[in-house]
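**Q** Below is the structure, and that's it, no one-letter string:
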């Protein structure tokens, strides 16, 4: 795997939870900004799904032949989490009271994923879409791959 953009950070991508997100989705970009502000333990790294880096990574991942979502995917220690499981894995690692939301893991996955897919399917209509992927500020660029 490629190293983060910053030459000051010598950790590999596998040391972090990698969040792949739809780089043109306003909702997804807002979610990433939300995570960056709350990632006090520096656990997350990010890449737009549209990036060459994410595409190469996903082509190497074993997904059992199932199509991957095009909104949020989390990769931790080589394991790919999709749909509601991806979101819950993220909440589990945030500070303060956010890990309490991981309790929704007790809701049957088909119900959680149905809610996830409902939002994901309508995200452009509700929140809008950018013409291109976001360009991270210099301050947070080290958290981005690809």
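**A** It's in. For clarity, every value in this text was computed on a predicted model and none was experimentally measured. Residues are numbered from 1 along each chain as shown.
**Q** C-alpha only now, for contacts and for neighbours.
**A** OK.
**Q** What sits closest to residue 63 if chain neighbours are left out?
**A** residue 80 (7.6 Å; CA to CA, 6 or more residues apart in numbering).
**Q** The one you found: which element?
**A** Per DSSP states H and E: residue 80 is located in strand 79-82.
**Q** try this one side by side with the last:
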């Protein structure tokens, strides 16, 4: 897939990870402005975006947020999502005051152990019909 939609921020997540899917559901239900779209790393769009930024979609260790040609990963991606949801979730942006060299190792510890800590689905999570237009 050469052409990937680039308008607006796209959250790439692991649809087999229970924690990641729960976070995707949270974003969809709390994103009143419908700012974010989501793509699973297992899907065509998600895999293409991971590859575009040099990440193996079969073995990613991070959530990423893509906005046009810009990409955020690790704790920066998570904090940008909550900032984009508006109040009261935007208050979590205060964690950006913690240096990335402290935030990212903690994030990566959880991300790399996500299946063991939270479980793995047998099949990819799909949103309810009301949110399908926001899943790429």
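**A** On my side now, so go ahead. Worth saying up front: this structure is predicted, and the values here are computed from it rather than measured.
**Q** Can you give me the TM-score here?
**A** Here the TM-score for the pair of chains, by TM-score structural alignment, normalised by the length of the second structure, is 0.87; 131 aligned residues with a CA RMSD of 1.8 Å.
**Q** Identify the residues contacting the residue nearest in space to the middle of the first structure.
**A** With distances taken as CA atoms, centre = their mean, residue 19 lies nearest the centre of the first structure, 2.5 Å away. Contact partners of residue 19 of the first structure, counting by CA atoms under 8 Å, 6 or more residues apart in numbering, are 44, 45, 46, 47, 72, 73, 74, 75.
**Q** could the residues you listed go into CSV alongside distance to residue 1 of the first structure and neighbour count?
**A** Compiled in CSV, those are given as follows (distance: CA to CA, whole Å; neighbours: other CA atoms under 10 Å):
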residue, distance to residue 1 of the first structure, neighbour count
44, 16, 23
45, 13, 26
46, 14, 24
47, 13, 22
72, 20, 24
73, 17, 23
74, 15, 24
75, 13, 22
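**Q** thinking again about what came up before, by contact count, what packs against the strand holding residue 80 of the first structure?
**A** Counting by 3 or more CA pairs under 8 Å, 6 or more residues apart in numbering; DSSP states H and E, the packing neighbours recorded for strand 79-82 of the first structure are strand 72-76.
**Q** mean shift of the strand it packs on relative to the second structure?
**A** Mean deviation of strand 72-76 of the first structure relative to the second structure after superposition (mean CA distance after the TM-score superposition for the first structure): 0.9 Å.
**Q** where in the second structure is the aligned partner of that strand, by residue range?
**A** With TM-score structural alignment applied, strand 72-76 of the first structure matches the range 63-67 in the second structure.
**Q** Then stretch 130-140 of the first structure?
**A** Counting by TM-score structural alignment, stretch 130-140 of the first structure corresponds to 121-131 in the second structure.
**Q** now for the longest helix along the first structure, which elements pack on it?
**A** As assigned by DSSP state H, the longest helix anywhere in the first structure is helix 109-127. Identification of packing neighbours for helix 109-127 of the first structure by 3+ CA pairs under 8 Å, 6+ apart yields helix 26-38, helix 83-93.
**Q** tell me which residues in the last one are buried?
**A** Residues of helix 83-93 of the first structure classed as buried: 83, 84, 85, 86, 87, 88, 89, 90, 91, 93 (neighbour count, 16 or more other CA atoms under 10 Å).
**Q** nearest to residue 40 of the first structure, of the residues you listed?
**A** Residue 40 of the first structure lies nearest to residue 93 out of the buried residues of helix 83-93 of the first structure, by CA to CA, at 10.1 Å.
**Q** What's that closest one aligned with over in the second structure?
**A** Under the alignment (TM-score structural alignment), residue 93 of the first structure maps onto residue 84 of the second structure.
**Q** Quick check: chain neighbours aside, which residue is closest to its match?
**A** Counting by CA to CA, 6+ apart, residue 90 is the residue found nearest to residue 84 of the second structure once chain neighbours are left out, at 6.8 Å.
**Q** okay, now the one you found: neighbour count?
**A** 15 (other CA atoms under 10 Å).
**Q** who's in contact with the aligned partner of residue 28 of the second structure in the first structure?
**A** Matched across to the first structure, residue 28 of the second structure falls on residue 36, judged by TM-score structural alignment. By CA under 8 Å, 6+ apart, the contact set of residue 36 of the first structure is 44, 140.
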